[in-house]
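A.B. asks: Predicted model, plus sequence, below.
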Amino acid sequence: MSSLWEFLVEYQTHLIFAASVVLSVSAAVHIALTKRDVRAAIAWVGVVLFSPFLGPILYFIVGINRIRHTRIRSHRDRLLKEVADHTAVTVSDLARHAAPQCLSLKKASDTVTRFPLCGGNEIIPLNGGDQAYPAMLAAIDAATDSVVLQTYIFDNDIVGHRFADSLIAAFQRGVRVRILIDSIGVRYSHPTIVNRLRQQGVMVELFETNAVTWRMPYANMRCHRKILVVDGEYGFAGGMNIREEFLTEITRDETARDIHFQVRGPIVAQLLVIFCHDWLFSTGEQLKLSEWVAAEAAFMPADMAARCVPSGPDREIESTHKVLLAACAVAQQRIRIQSPYFLPDQVLIGALTTAARRGVQVDIVIPGRNNLRLVQYAMMAQIDQMIETGCRVWKGSGNFDHSKLMTVDDSWSLIGSSNWDSRSLRLNFEIDIEVYDRRLAGWINGAIDNEIAHGERLTVEALRKQGLLAILRNKLIWLATPYL
């Protein structure tokens, strides 16, 4: 024993060096075998090789996609088949809904998401928490059979208490209730809302993205989806979390803005498929879709053509990214985008700038006031790439706007939870809905036009006037954009 100790003491430097080499080389090999983005691979290889021990540990925590593809693959495939049967109404004549060029976009989306494009939907915009929260609470209060709720942030504040009380009341009158909250987002308030719900018997679970435990299952990956489905018939989706900052009666002049959406029709069954899949992933409980969806799909007179586009670091990785590229490629007249966190990668920047060079009018609206200052700095570091090629970039006025909207040629819209950044498009689990309908696109265009009318157009000259130190600060923060 003493000789072993003496050996370890004498050669400790050599052993530490050998261990660091083994760890770094092993991590580098794993990176080369698993990473699909060459820039990310090069960056990670540099980190693990030039930061002994720290680099491999950092890669182990945040750099590995540990999503298990096989554990729930058969269940997801079965749910998709059920929803395909349930929403058998497909759109064969898109001319009723959208511009002719959208047929190419539909074909591209067919290869990206396995959900069918279905007609018979109604999608109603809800402007801010003042409209969205009362509509959502009224639906929960009227529930007679089931309520499923999935959200990123569920704050323990006044608005959170209203939702919790409605959910508890629904549960107490015999309604089946399932609540799924992201394990990072739930900690935006302390203490969390979870105990308030669980103490009353409501089944609430966390989507396991927590990196604090030794298991570190899905560090740096968050479930950013927002889904509410009541009685398998009434749905709500979009980008709005459950928190009081969106309600005027509480925050008054400082109220944050957002646009959420109420949906009815066959699209609701698709939202349920996504929830059931995430519920199984997080809890191990299999929910039978037929027991949660309405017995018969309610086909709405509005007859909007729509489908869900789920994305995440699993089999749907980069799904939304691919749909965005396809939308930019088919655009002939206008692309309108509003995003609170606009940090597209070079591929998306190329798609937007190429569209602008083709003569497509590209308008991009970003917040004038951002709730994440570092993101605002990073956006300013790369926005000139769009402006220089003819894209028009506008800074909104007033309070922070969290809306996530896009339209193409006044007839196709993308709504949902995704931001135009690497976190949403590669790391997070997101849910978006593509809608082929001129009426909804017209409403969204009106909202974006209002922002433009009251906003400020950014120019390259204005960006240069920020000063050298501000430009350098922005560029340094921009380097960390994949993890902001």
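C.D. replies: Looks like it arrived, so ask away. Owing to the predicted nature of the structure, the values given are computational and were not obtained by experimental measurement.
A.B. asks: Every contact and neighbour count from this point should use C-alpha atoms.
C.D. replies: Noted.
A.B. asks: and residue 401, what does it touch?
C.D. replies: By CA atoms under 8 Å, 6 or more residues apart in numbering, residue 401 lies in contact with 256, 257, 258, 340, 367, 369, 370.
A.B. asks: Among those residues, which one has the most neighbours?
C.D. replies: residue 340 (27 neighbours; other CA atoms under 10 Å).
A.B. asks: That residue against residue 404, yeah?
C.D. replies: Yes - using CA atoms under 8 Å, residue 340 is in contact with residue 404, at 7.0 Å.
A.B. asks: take the one below as the second:
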Amino acid sequence: MDIISALFWITILLNSALAIFTVFREKERDIAAIWAWLLVIIMLPGFGFVIYLFLGRKISKEKIFDIQSQERIGMVQLVESQKKLIETENLDVPESKYQDKTFELIQLFLNGNQAVLTKGNKVKLINDGNDKFDQMLEDIRKAKDHIHVTYYIFRGDSIGKKLLKALEDRAKQGVKVRVLYDPVGARVLGKHFFDGLRQYGGQAEPFFGSRFFLINLRLNYRNHRKIVVIDGKIAYTGGFNVGDDYLGLYEEMGYWRDTHLRIEGNGVLSLQTRFLMDWNASTKQKTIEYDESYFPFSGLKGDTDLQIVSSGPDNEMHAIKKGFIKMISMAKESVYIQTPYFIPDEALMETLKVAILSGIDVKVMLPNKPDHPFIYRATLSYAAELIDYGGEVYIYDNGFLHSKTIVIDEEILSVGTANFDIRSFKLNFEVNAFIYDRVLAQSQVQLFKKDAAQSFLLTEEIVDGYSTWELFKQQFSRLFSPIL
């Protein structure tokens, strides 16, 4: 027994020492993430290292450089082209009650993310999956030159096959069709799912890593973006993926409440650039060269000014998170947030608390059912903390809420792929539209109020009624929030 005991303690000490060495050797890692990974590796000797191998390692410097080099190729062309329409040194700031602050937000994205302000777009808010796919499939069937598609989740169910059929039909007619899918989100697809598309001249490639799930050492860095660009003239982005669950056809999830955008105008060109950069970073043998046919400037299509902002683990700027912080700090009256996961880092949580204590009406809406139970428990813990400071948290009770929106003072709106959580801010590749349009912002507020009528308010009494076991699970889950 003495030998077994000695071996046990030697194993624990060696595991702990290796854990410290392994986690701390990677520079520029967030302190909270360091402690979370140490907890995982020490609590799960041996197995914790396997988890870390697949989920914990940062992107190598070589890979970061490679992605950034691709970005420079695409971004230089975009910025130079759009300078024909916009003098970035003298931006025409959208009319606002806080003119200077709006200018600061625009400059934040321009300087930190090279996100050009595009003016005069026509933007439609879509909040139902059937409406989204009906409209998008109609647009795809009219494509004449190219169709570019990126989705995080792409299922081979009825809507997945319907979309694939529409893409195949256009490829048969000589339209250039390219599909970029995330190897984690599309892991359930059979390896021959896109064979027909390829047979007709289309292309389908995994983003940033092997499509073989079990050997993909970058699977923690997910392309969570959803982008569809049709002929460089129409684009879609937002929360909907491709699957029958997004049409509300999964009984266990119920009605699927999400938010998506259909964009016409020069904002499409920013999403086009984002797709081309992602494609070139993923497909070394099939890279796309800059071509004016991909950037057909269309002039003014509507009244909406917007910026397309992207973020990911390839860049320490965390532009979308900084945009949220700036928006919340700008608010004079109200902040409305919808998100399926509410796991803010310390900076965002403090910004929300400051807003609440300053008299700003802060409302957050969350789903009433988890699609990831571990993450949901951490979400409830942060929600309870927000309530303690006077914020309002609504629990959507009409199915599953997957919408990712934030609107301030019924003036500025953000819709995109980023959840209000650390994973979206630091680990996922995301894209959001920041929209300067009172009409759309007010429409989103009305949608929020409509959803609130199908929700219940999470009160202090409900939180106080949590059992000791439930509170333990919430706090335990919260320990791992920096790496969830």
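C.D. replies: Nice, I can see it. Because the structure is predicted, anything quoted here is derived from the model rather than measured.
A.B. asks: list residues touching both of residue 340 and residue 404 of structure 1?
C.D. replies: residue 419.
A.B. asks: quick one: the aligned residue in structure 1 for residue 367 of structure 2 from residue 145 of structure 1, how far?
C.D. replies: Superposed on structure 1 with TM-score structural alignment, residue 367 of structure 2 falls opposite residue 367. Distance of residue 367 of structure 1 to residue 145 of structure 1, computed by CA to CA, to the nearest Å: 40 Å.
A.B. asks: that older thread, what separation do you get for the match of residue 367 of structure 2 and residue 266 of structure 1?
C.D. replies: Taking CA to CA, one finds residue 367 of structure 1 at 34 Å from residue 266 of structure 1.
A.B. asks: Ok, residue 257 of structure 1 next?
C.D. replies: 29 Å.
A.B. asks: in the stretch 151-300 of structure 1, which spans are strands?
C.D. replies: Remark: strands assigned in the stretch 151-300 of structure 1 by DSSP state E, counting those that start in this stretch are 176-182, 203-207, 227-230, 234-238, 259-264.
A.B. asks: Residue 221 of structure 1: how many residues sit nearby?
C.D. replies: 26.
A.B. asks: the strands in the stretch 351-484 of structure 2, which residues?
C.D. replies: Using DSSP E, counting those that start in this stretch, strands in the stretch 351-484 of structure 2 cover 361-367, 392-396, 400-401, 405-408, 412-416, 420-421, 430-436, 455-457.
A.B. asks: ditto for the stretch 1-150 of structure 1
C.D. replies: 118-127, 146-151.
A.B. asks: Filter the contacts of residue 401 of structure 1 by whether they're kept in structure 2.
C.D. replies: Conservation of the contacts of residue 401 of structure 1 in structure 2, assessed by both residues aligned by TM-score structural alignment, their matches' CA atoms under 8 Å: retained contacts are 256, 257, 258, 340, 367.
A.B. asks: ok, so of those, who is nearest residue 433 of structure 1?
C.D. replies: Relative to residue 433 of structure 1, the closest of those is residue 258; by CA to CA it sits at 16.3 Å.
A.B. asks: follow-up on the earlier one: pick the one among the contacts of residue 401 of structure 1 closest to residue 24 of structure 1.
C.D. replies: residue 340 (37.3 Å).
A.B. asks: quick one: contacts for that closest one?
C.D. replies: Applying CA under 8 Å, 6+ apart, the residues near residue 340 of structure 1 are 366, 367, 370, 401, 402, 403, 404, 419.
A.B. asks: repeat for residue 398 of structure 2
C.D. replies: 254, 255, 454, 455.
A.B. asks: Please report how far it lies from residue 374 of structure 2.
C.D. replies: Plainly put, residue 398 of structure 2 is 22 Å away from residue 374 of structure 2 if you go by CA to CA.
A.B. asks: What of residue 414 of structure 2?
C.D. replies: 27 Å.
A.B. asks: the more surrounded of those two?
C.D. replies: residue 414 (28 against 17).
A.B. asks: how about that one, what's its partner in structure 1?
C.D. replies: Using TM-score structural alignment, residue 414 of structure 2 lines up with residue 414 in structure 1.
A.B. asks: how many other residues sit next to the nearest residue to its match once chain neighbours are set aside?
C.D. replies: Closest residue to residue 414 of structure 1 apart from its sequence neighbours, by CA to CA, 6 or more residues apart in numbering: residue 434 at 4.6 Å. Close neighbours of residue 434 of structure 1, defined as other CA under 10 Å, add up to 22.
A.B. asks: With that, I have no additional questions.
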